[in-house]
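>>> need coordinates for the following:
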Amino acid sequence: MSSLRLAVFDVDGTLMDSQDTIQAAMTLAWSRFDLGPPPPEQVRRIIGLSLPDACAVLLPDAPAETWRGVAEAYKAAFHELRLRPGHHDPLFPGAREALDRLEDEGWLLGLATGKSRRGVEAMLDAHDLHGRFVTIQTADDNPGKPAPGMLLRAAAECGIEAGRMAMIGDTAYDMLMAKAAGAAAIGVSWGYHPVEELREAGARVILDGFDALARALDATIGEA
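I've put the predicted structure just below:
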């Protein structure tokens, strides 16, 4: 059996605190359809889903063409906001150091996110993270969470079994995806879904800080 181990991270709410930008972009998108402001608590609930799925959840009574229109308006608004001077979605405290430590310990690193490929590239640019992730799975190329496709493809690209992989995320969608793929599910408490929901969705452990990540991974996957 291969000794390689893969740690796959969600982006929004796990590595990066982007909820303010997501809320602002969704508000702009809704305003272009005269829908009024979307409730922040509802927007937090859909972070992590692919954009079409998120719009369908937020607007369950609207026709499909409205979902598609809002999704396109959201992408344009998010791009507009990202280009504004002073825009910054910060990494959560300890995220960069955790990535450094895992690399030093021989872990392969990956991303599995509901963001678009363009959004991921912007994140990598903003935080100088290019070259850190050997596999990057986005909503552009895979079924949305909680379907297991992102993780199964990540494992295939890295040539490992699903049991040698862990998914680190902040939403129940991440935990359900990991469970469906046969990967270890590790939740974080600083993101956008309550801890109780992460546990109910299958999280083996809940982290309160990135400093505990390496130990949690060793406990769930085992030593290389």
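
>>> only C-alpha atoms for contact and neighbour calcs from this point on.
Noted.

>>> which residues in this protein form strands?
The residue ranges that make up the strands of the chain, judged by DSSP state E, are 6-9, 108-112, 135-137, 165-169, 184-188, 205-207.

>>> Ala147 is nearest to which of these?
Comparing the strands of the chain by their distance to Ala147 (CA to CA), the top pick is strand 108-112, with 11.4 Å.

>>> from the rest of the structure, what touches the closest one?
4-11, 99, 102-103, 132-138, 150-151, 154 (CA atoms under 8 Å, 6 or more residues apart in numbering).

>>> figure out how far that strand is from the centre of its chain.
Taking CA atoms, centre = their mean, to the nearest Å, one finds strand 108-112 lying 11 Å from the centre of the chain it belongs to.

>>> could you pull out the helices for this structure?
Here the chain has its helices, by DSSP state H, at 19-31, 40-46, 51-58, 64-82, 95-104, 117-126, 149-158, 172-181, 195-200, 213-221.

>>> on that earlier part again, redo the strands of the chain as a markdown table? Include distance to Lys75 and mean neighbour count.
Putting the strands of the chain into a markdown table (distance: least, CA to CA, whole Å; neighbours: other CA atoms under 10 Å) gives the following:
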| stretch | distance to Lys75 | mean neighbour count |
| --- | --- | --- |
| strand 6-9 | 22 | 26 |
| strand 108-112 | 19 | 24 |
| strand 135-137 | 18 | 21 |
| strand 165-169 | 23 | 29 |
| strand 184-188 | 27 | 27 |
| strand 205-207 | 31 | 20 |
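
>>> count of neighbours near Arg45?
17 (other CA atoms under 10 Å).

>>> next up, the contacts around it.
Tyr192, His193.

>>> is it true that Pro52 touches Ala71?
Yes. Under the criterion of CA atoms under 8 Å, Pro52 is in contact with Ala71, at a separation of 6.2 Å.

>>> that older thread, any idea which of the helices of the chain is most buried?
Among the helices of the chain, judged by mean count of other CA atoms under 10 Å, the one packed with the most neighbours on average is helix 172-181 (a mean of 25).

>>> what's that one in contact with?
The list of residues contacting helix 172-181 from outside it, by CA under 8 Å, 6+ apart, reads 10, 48-49, 145-149, 151-152, 162, 166-169, 184-187, 193, 197-198, 201-203.

>>> I'd like the structure of this one too, to check against the first:
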Amino acid sequence: MFPGVLTGLLSLRAEDVAIAAVTLQYRHRLPWVVPPALADLLDALITPQDAPPKPDRDSVHAALRRVCVRPEQAVLVGESPGDMRAARAAGVLALGATWGWHPPTALRAAGAHHLLPDPTRIGPSLLHHLPPIPTT
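Have a look, this model is predicted:
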């Protein structure tokens, strides 16, 4: 996990924000790739065994169903073009993590709505990108 990510996720949790992950890793590999501190924060963790893998939108929709969040009230932070395509296909705000393995130009070309310059941008400020929730 990149430095700053866990701190940001903890601050989102403190704001009572649902947190899910969609990974291309298979469930049997999760103990090796998902640190316990992250696993404890997740309300949902979707693998290719749960839904078709990204860039298919069904994996993102599966995560949203598990956390009871509508697509227009969600963000997907991802570091790959496949993440951006999955977010867009699912109707979710696509935020490109430029500290990953793909250049910002590839994330933009794949549909990133915004680019995050470093992991410290993960936190409650992400929620400002979302439209207000209508009151009923």
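
>>> hang on, the earlier thing: could you dump the strands of the first structure into JSON lines and include distance to His127 of the first structure?
What follows is the strands of the first structure, written out as JSON lines (distance: least, CA to CA, whole Å):
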{"stretch": "strand 6-9", "distance to His127 of the first structure": "15"}
{"stretch": "strand 108-112", "distance to His127 of the first structure": "14"}
{"stretch": "strand 135-137", "distance to His127 of the first structure": "16"}
{"stretch": "strand 165-169", "distance to His127 of the first structure": "19"}
{"stretch": "strand 184-188", "distance to His127 of the first structure": "20"}
{"stretch": "strand 205-207", "distance to His127 of the first structure": "23"}
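
>>> so which of those strands is nearest Phe92 of the first structure?
Nearest of these (CA to CA): strand 184-188, 11.1 Å.

>>> which part of the second structure lines up with the closest one?
Alignment note (TM-score structural alignment): strand 184-188 of the first structure is matched to residues 93-97 of the second structure.

>>> picking up where we left off before, of all the strands of the first structure, which one comes closest to Gln23 of the first structure?
Of all the strands of the first structure, strand 165-169 sits nearest to Gln23 of the first structure, with 19.4 Å by CA to CA.

>>> the closest one to helix 149-158, inter-axis angle?
Here strand 165-169 of the first structure runs at 140 degrees with respect to helix 149-158, directions being taken by axes from the mean of the first three to the mean of the last three CA atoms, to 10 degrees.

>>> show where strand 165-169 of the first structure falls in the second structure, residue numbers please.
Correspondence between strand 165-169 of the first structure and the second structure is established over residues 74-78, with TM-score structural alignment as the criterion.

>>> tell me which residues are up against the matching stretch.
Asp83, Met84, Ala87, Val92, Leu93, Ala94, Leu95, Gly96, Ala97, Leu126, Leu127, Leu130.

>>> one more: stretch 194-212 of the first structure?
Under CA under 8 Å, 6+ apart, the answer for stretch 194-212 of the first structure is 93-95, 98, 170-173, 175-176, 179, 184-190, 213, 216, 220.

>>> now the end-to-end length of that stretch.
19 Å (CA to CA, to the nearest Å).

>>> hmm, back to that, so what sits against both of Pro52 and Ala71 of the first structure?
Taking CA under 8 Å, 6+ apart as the contact criterion, Pro52 of the first structure and Ala71 have no common neighbours.

>>> that older thread, quick one: the match of strand 184-188 of the first structure to the first structure mean distance?
Here stretch 93-97 of the second structure, set against the first structure after superposition, deviates by a mean of 0.5 Å using mean CA distance after the TM-score superposition for the first structure.

>>> give me the residues contacting that stretch.
Outside stretch 93-97 of the second structure, the residues that reach it (CA under 8 Å, 6+ apart) are 72, 74-80, 83-84, 87-88, 104, 107-108, 111-119, 130.

>>> the residue nearest in space to the middle of the second structure and Leu12 of the second structure, how far apart?
Relative to the mean C-alpha position of the second structure, the nearest C-alpha, by CA atoms, centre = their mean, is the one of Leu76, at 3.4 Å. Using CA to CA, one gets 14 Å for the distance from Leu76 of the second structure to Leu12 of the second structure.

>>> what do you get for Pro117 of the second structure?
For Pro117 of the second structure, the distance to Leu12 of the second structure under the criterion CA to CA works out to 18 Å.

>>> and His102 of the second structure, by the same measure?
His102 of the second structure sits 25 Å away from Leu12 of the second structure, taking CA to CA as the criterion.

>>> cool, and Ala87 of the second structure?
Between Ala87 of the second structure and Leu12 of the second structure the distance, using CA to CA, works out to 19 Å.

>>> for Ala51 of the second structure, same thing?
Applying CA to CA, the value for Ala51 of the second structure to Leu12 of the second structure is 25 Å.

>>> ditto for Gln25 of the second structure
Distance, Gln25 of the second structure to Leu12 of the second structure, using CA to CA: 24 Å.

>>> what do you get for Gly111 of the second structure?
The span separating Gly111 of the second structure from Leu12 of the second structure equals 24 Å under the rule CA to CA.
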